[in-house]
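Student: 3D, please:
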Amino acid sequence: MKKMVGLSLTLMLSAAVVLSGCGAKDNGASNGGTAPAPANNASGGAAPSQTFKLGMVTDIGGVNDKSFNQSAWEGLNKLKGNGVEVKYLQSKSDADYVPNLNQFVKDGYTLTWGIGFLMGDQLKTVATQNPDAKLAIIDNVVDAKNVASVTFAENEGAYLVGVVAGLMTKTNKIGFVGGVDIPVIKRFDLGFEAGVKAVNPKAEIVKNYTGAFDKPDLGKAAAATMYNNNVDIIFHAAGATGNGVFNEAKDRVKSGKKVWVIGVDKDQSLEFGDDVTLTSMLKRVDEAVVKVSKEAMEGKFQGGVVQVLGLKENGVGLPDTSKKNVPADVLAKVDEYKQKIIKGEIKVPTAQ
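Tutor: From the prediction side, this is the model:
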């Protein structure tokens, strides 16, 4: 009997050790930016033997900027599950870039993303110090064999929304609100102006670079000044600062004045509504993130390669929801200019 009791206790203790070992497994949930992979795949079978980890470092705009960073994070989340873990680290200032990037590298992530032009120098430093790590960046070119660089022809997409603004303005005064004055934002600016002028040479374009991507109050103030001066359409390329442009437009519409905003990066009508969003200039950051991440997981990572995504590559454009507020004849004109750009008949101004 004593031997049987001893054997039972041994079995119970062994089971307890196994269970406690399972419960102690870290799923990464201690960090608010983690979206861990489930233990099983979508079909209910066993998880793959290999786990891929994809990390993303935001710029100072933050993951909920309703624009650029959010689009990248949504892209990563499309890959979550079935052996793929995704996680982001948010940067409050540029001093956070290197520590955040290094954390993913130190933890052996399959691929580490740096989101935004402003992170270029810091990502280059981390890549140089960790030649075996794989990194990728959006909106900048980092010359390193272990970095994949993805840029966009923002000027081409901005040209098309410029055509919309030029044909639909009633006051002949159109606004542009930018974030920091860097080449990426300058491409939006120059393309937009060229599109407006192509269809409406007499239109006046008022510009304001706020100097920030994370200050909605500055965007709201810039928009208020423009709307007060008879601007009726504003295109923003300012990240979370642009949220303030939408907030000001909503206030104006509530008071009975009809004004418009042209969104950026995502279909911003889904966030701010059709009553103020004329259209948006899509920048398919999410699809770029998915593409490069899959390449890394499949062993096809293209380090040292620069991918430029424009109209021809379907990297920029207008959302289908544009037809809610943009008349069919204007959209036909947009498509006409789109084809001319793709064929090379129109060279859209750009900035390096």
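Student: CA atoms for contacts and neighbours, from now on please.
Tutor: OK.
Student: all helices of the stretch 151-300 of the chain, in order?
Tutor: Using DSSP state H, counting those that start in this stretch, the helices found in the stretch 151-300 of the chain span residues 154-168, 183-199, 216-228, 241-254, 269-272, 285-297.
Student: Make sure residue 88 is actually in contact with residue 53.
Tutor: No. If you go by Cα atoms under 8 Å, residue 88 and residue 53 don't touch, sitting 10.9 Å apart.
Student: Another for comparison:
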Amino acid sequence: MQNKLFLLCSALLSFALLAAACSNDDNTDTQDDASDTALISLEQECDAWGGIQAPAGFRVNMVTDIGKIDDGTFNEFAYEGMVAAAECFDIKETGVIETASEADYTANLNTSASENPDVLITVGFLIGTDTLEAANENPDISYIGVDQFHPEYPNNYIGVLFNEHEGGFIAGALAASLSETGVIGVVGGVEIPPVVKFLNGYEAGAKHINPNISVLKVYNESFADPAKGASDARQFIGEGADVVFGAGGPTGSGGIKAAAEAGAFAIGVDQDEYYTTFDGGNAPGSENLVSSAIKRVDLSVFRNIGEAVRDTFSGGAYTLTVDNMGITYAPFHDAAVSPEVAATVERVRAGLADGSIETGICAIDGLFLGENSACD
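Tutor: All right, here's what the predicted structure looks like:
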């Protein structure tokens, strides 16, 4: 199934180099236009499916991770993928349940399943165990679990996985290229494999550029505590960090917002936080939001809904990587990024894509290879 999904978009993908960016408006516009060509749009993805339509009564439901569908994280990105798929495949019936706490996972899944959807999307690593149980109990529902790894999946359950360590590596290379103090930081969420992959990938990417750089890292007990993330970022800045990466939902977003407002460079995650956390350039500190490490959650949701619509849905792991454009980075927008830094970041991305650069991170648990990782 994974190969079929990749072939759907292979004709659409172009690996054009990002144009060099600089601080004047004309060159920034050129850079943004070039980087946008490396991002397959949902409209292009729809065209690739050849106009197939869902049967009458086809229904898609979604249960979010803790948060909302407009929270600027992968909840929102997954929702955008569902909405785009509904429009593309003429799906008339959709529903969303927003999760307030971990204690609500089981009840929310049961409520959503009671509506007899054809597809039920669940978002986040933490809801994965409940999703597996629900999939086993409801074999007639096709489950799409974003960020959910299991050793085995039933035939009606696809676990969408990402090589977050590759996205973190790119962010780290960017941070190290920008840092003047030799100290950078990253505000993480809960210490689970996707977050560990981001944080360790960030460290590895930074040290690929500058082996002597100091990388400050912190995990948090919640993905939904922007005040704590802001406090972490301010502490990092006090310790000399001049670039902060946020990889922890609203907690991480709180961190990069505080960092940017304080004058440090900031790097977002999951989707382009220039348009979410920084309100399209209208929020304070927007000029310091350098880029975002993007996980194309929207594409993964869209594609797997498409598989269900055409009755080719098959359980298993579906992994998005730099190579298949499921992991990438956002345009630099208002940030004053030099042509040299832009070229370095693109060189790193291309190296990850063709295999000439390796992260040194285990794709299963996010630990460094050789340090008792699951890959050793």
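Student: Would you mind finding the most buried of the helices of the stretch 151-300 of structure 1?
Tutor: Per-residue neighbour counts averaged over each of these give the maximum for helix 154-168, namely a mean of 28 (mean count of other Cα atoms under 10 Å).
Student: what range in structure 2 does it sit on?
Tutor: Counting by TM-score structural alignment, helix 154-168 of structure 1 pairs with residues 164-178 of structure 2.
Student: how close does that stretch sit to structure 1?
Tutor: After superposition onto structure 1, stretch 164-178 of structure 2 sits on average 0.9 Å from its aligned residues (mean Cα distance after the TM-score superposition for structure 1).
Student: Residue 111 of structure 1: which of the helices of the stretch 151-300 of structure 1 is closest?
Tutor: Of all those, it is helix 285-297 that lies closest to residue 111 of structure 1, at 6.8 Å by Cα to Cα.
Student: Tell me which residue is most central in structure 1.
Tutor: Most central residue of structure 1, judged by C-alpha distance to the mean C-alpha position with Cα atoms, centre = their mean, is residue 68 at 2.8 Å.
Student: show me what contacts that residue?
Tutor: Counting by Cα atoms under 8 Å, 6 or more residues apart in numbering, residue 68 of structure 1 makes contact with 239, 265, 266, 285.
Student: Closest one of the residues you listed to residue 314 of structure 1?
Tutor: The shortest distance between residue 314 of structure 1 and any of the contacts of residue 68 of structure 1, using Cα to Cα, involves residue 285 and amounts to 11.1 Å.
Student: Determine which residue in structure 1 is aligned with residue 349 of structure 2, please.
Tutor: Residue-level alignment of residue 349 of structure 2 against structure 1, with TM-score structural alignment as criterion, gives residue 338.
Student: Just say helix, strand or coil for that match.
Tutor: Remark: residue 338 of structure 1 carries the secondary structure label helix [criterion: DSSP: H, G, I helix; E, B strand; the rest coil].
Student: residue contacts, it?
Tutor: Contacts of residue 338 of structure 1 were listed using Cα under 8 Å, 6+ apart, and they are 160, 311.
Student: And it, how far from residue 163 of structure 1?
Tutor: Separation of residue 338 of structure 1 from residue 163 of structure 1 (Cα to Cα, to the nearest Å): 10 Å.
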